[in-house]
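S.K.: Got a predicted structure here, sequence first:
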Amino acid sequence: MPEGITRRALLAGAVGGVLGACRRPADARVLRVGCMGTLAHAPSLIGLHSGRFERALSARGVRVERAVFGAGPEVMASLLAGAIDVGCLGPVPAVTAYVRTRGRAVRVVSGAASGGAVLVVRRGAGIRCASDLRGRRIATPQLGNTNDLSLRAWLRSQGMDATEYGGEVSISPMKGSAMLAQMRRGMLDGAWVAEPWGARLVADAGAVVFIDERTLWPGGRFATAVLVMHRGYHAMARENVRLWVEVHSAEVARLREDRLRGMREANEALRAITGRGVAEGVLAQAWGRMEFTTDPLEETIAAMARVGMALGMVPRGSIEGLVGSV
């Protein structure tokens, strides 16, 4: 089977594969939460680590369970399969799931973060302009995630494409730890990633920032992470979701009112929840590229959807109603 068809099938399967399965029955006495170990998820990570989410829900007799994932498509697949009820993830998997389920399964109920995504390239690789990426190998966290779409869209805007579509740039989905190891060994030329991995690759693998994605968006703002709920759980336990969003909004407000305190708390939460914190210098670099907001930046989500559909990464369909309230 041609590689392009294989990768398209994988992309569809990240969400489509769980649509035919029965969603695990939800329980109104439990709220199961999914997030990722990236700084864009700081409101969720800090709220979980501090116990503020738990205290708000336990007052109603509701237990909070958490799961940490490596990339957004994993979060969305778990949400659709019923393993979690709410999740924080990039907007592209949310768009894909919404279109594939014709709006029946998920809804974005809040923004979480803007910015904090970069393309870094290996120092000494001779990459000084876009055309120098021809024949190179670039990593993203997962096929079909928001960083993956950003890389592919930018390549297309520069007159290039991925090798599976007959283009010149090899795109390899992999975990951040693999990016670090391969870039150190000269096996990887670059990576389009969320923070703190961009700053880590700069500090620990000798990479340099080639593109700060903020420069590609009007006003430098675009949705990096959003809060998504399963509509079935919301119908059964609306108050649980309302409380979750309320605490999430308070966490965003705390991050905005004292960024230095928020940076320290985010690192403590990362260390406690994922088992790995971020070095102080790396953290400061990464944190400086981010903004936390409850605004879902709906126009940028719509732009990502249009680009994803044009690239064949997102199924064609309406996203009207994707962003809503509880």
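M.R.: Cool, the structure landed. Numbering: from 1, shown residues only.

S.K.: can we go C-alpha only for contacts and neighbour counts from here?
M.R.: OK.

S.K.: Checking my notes, Leu79 in a helix, right?
M.R.: Yes: looking at Leu79 with DSSP: H, G, I helix; E, B strand; the rest coil, it is inside a helix.

S.K.: here's the one I want to compare it with:
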Amino acid sequence: MKKKSIFLAIIFMLFAGILAGCGADSATGKKDGKEKVVIGYFPNINHVPAMVAKDKGYYQKELGDGTTVEYKTFADGSAFMTALKTGEIDAGLVGPGPAMNNYSTGADVRVIAGASTGGTVVLARKDSGINSVEDLAGKTFITPAVGCTHDVQYETYLEDLGITSERIGGTMKHLTGNAAQYSAMLQAGKIDIAVAPEPWAAQIQLETGAEVVIPWNEISFGETLPASILVASGKMIDNNKETIDKIVKAHKEAVDFINANPEEAKEITIKDIEITTGQELAKEVVDLAWDRIGFTYEVDQEAIQAFSDSSYALKFLKEKPDFKEFIDLQFISTETASR
């Protein structure tokens, strides 16, 4: 009888534990009894729509009081895509390069809106002896990650000049790192070339005297390619269509606000980047960077295809991808899209 009582007690505790587990907050779906949505973005000016939506409470307003909105920042696209694939984040802004690379290898990622264009600038270290693009062969350059958006833009531009990286048999040496550290690395002579997203390009130019070798509007795909895109997983779109619709609405509100209120948007950007990186950007840095960026939630599908073709040609992608299901713009009204 005693053994039976112990057995029943164990069964009861196990059953209670299962019930407790079912009622507890999950890692990504619930918090304090509310639905939880996590938005990811990077601390650079191409990702200002996320910063503005966060500051203005647009996501929270659209998703309602029954949802807790959290934010997570990333230094590169690889970390962002890992977080999206594992469900650590539900949606967010990332460059098209990492999204395409992961999609081509089977990742469940979909583009649901554009966010920005432009913002990639190539700068040469002062006294590096680099006076034109022809001098870049054999030099050391840095980008946030191998095959990232900025890397593909840079290597595409130079390939037309017959200059390639060591990765594919050329002479350019490639390093990767956090763009916020590029100024220090240039001044220390660790790199010759910085392929930098804004606002770090403007900061490098103003702080170190580095020369712009390839302007934002001359680098490959500079004016047409979405520099950042809003993405989510196909599973999230299929299972939580209403949530995604609200996220896109909040995103569109943020883009409209940026275009209507650039000075206030700059203040929000400076504050958010300082909180995230510990670096306070000077207003003149942000002003210069802002002139090299456009904000829109439209997506140039032809530019994305051309970019992917180049990624394949540069051997960042093993197979030429089919993007039929990669871009899902059902949540965007083309009649009201920002231009």
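M.R.: Noted; the coordinates are in hand. Predicted model only: the values in this text are computed from it and were never measured.

S.K.: Tell me the residue in the second structure aligned with Gln182 of the first structure.
M.R.: In the second structure, the residue paired with Gln182 of the first structure according to TM-score structural alignment is Met185.

S.K.: Please name the nearest non-neighbouring residue to the aligned partner of Asp27 of the first structure in the second structure.
M.R.: Matched across to the second structure, Asp27 of the first structure falls on Gly29, judged by TM-score structural alignment. When the adjacent residues along the chain are set aside, Gly29 of the second structure lies closest to Lys36, with 5.1 Å between them (CA to CA, 6 or more residues apart in numbering).

S.K.: Next, the contact list for the one you found, please.
M.R.: Thr28, Gly29, Lys30, Thr67, Thr68, Val69, Glu70 (CA atoms under 8 Å, 6 or more residues apart in numbering).

S.K.: ditto for Thr163 of the first structure
M.R.: Contacts of Thr163 of the first structure by CA under 8 Å, 6+ apart are Val169, Ser170, Ile171.

S.K.: What's the second one aligned with over in the second structure?
M.R.: Translated: Ser170 of the first structure. Match for Ser170 of the first structure (TM-score structural alignment): Lys173.

S.K.: ok, now Arg238 of the first structure?
M.R.: Looks like Arg238 of the first structure aligns to Lys241 there (TM-score structural alignment).

S.K.: doesn't Val226 of the first structure fall inside a strand?
M.R.: Yes: counting by three-state DSSP, Val226 of the first structure falls inside a strand.

S.K.: check contacts around the aligned partner of it in the second structure.
M.R.: Using TM-score structural alignment, the equivalent of Val226 of the first structure in the second structure is Ile229. Residues in contact with Ile229 of the second structure (CA under 8 Å, 6+ apart) are Leu93, Val94, Gly95, Pro96, Val111, Ile112, Ala113, Gly114, Ala115, Ser116.

S.K.: Could you pull up the contacting residues of the fifth one?
M.R.: Contacts of Val111 of the second structure were listed using CA under 8 Å, 6+ apart, and they are Ile229, Leu230, Val231, Ala232, Phe326, Ile327, Asp328, Leu329.

S.K.: The match of Arg238 of the first structure: how many residues sit nearby?
M.R.: Other residues near Lys241 of the second structure number 14, with proximity taken as other CA atoms under 10 Å.
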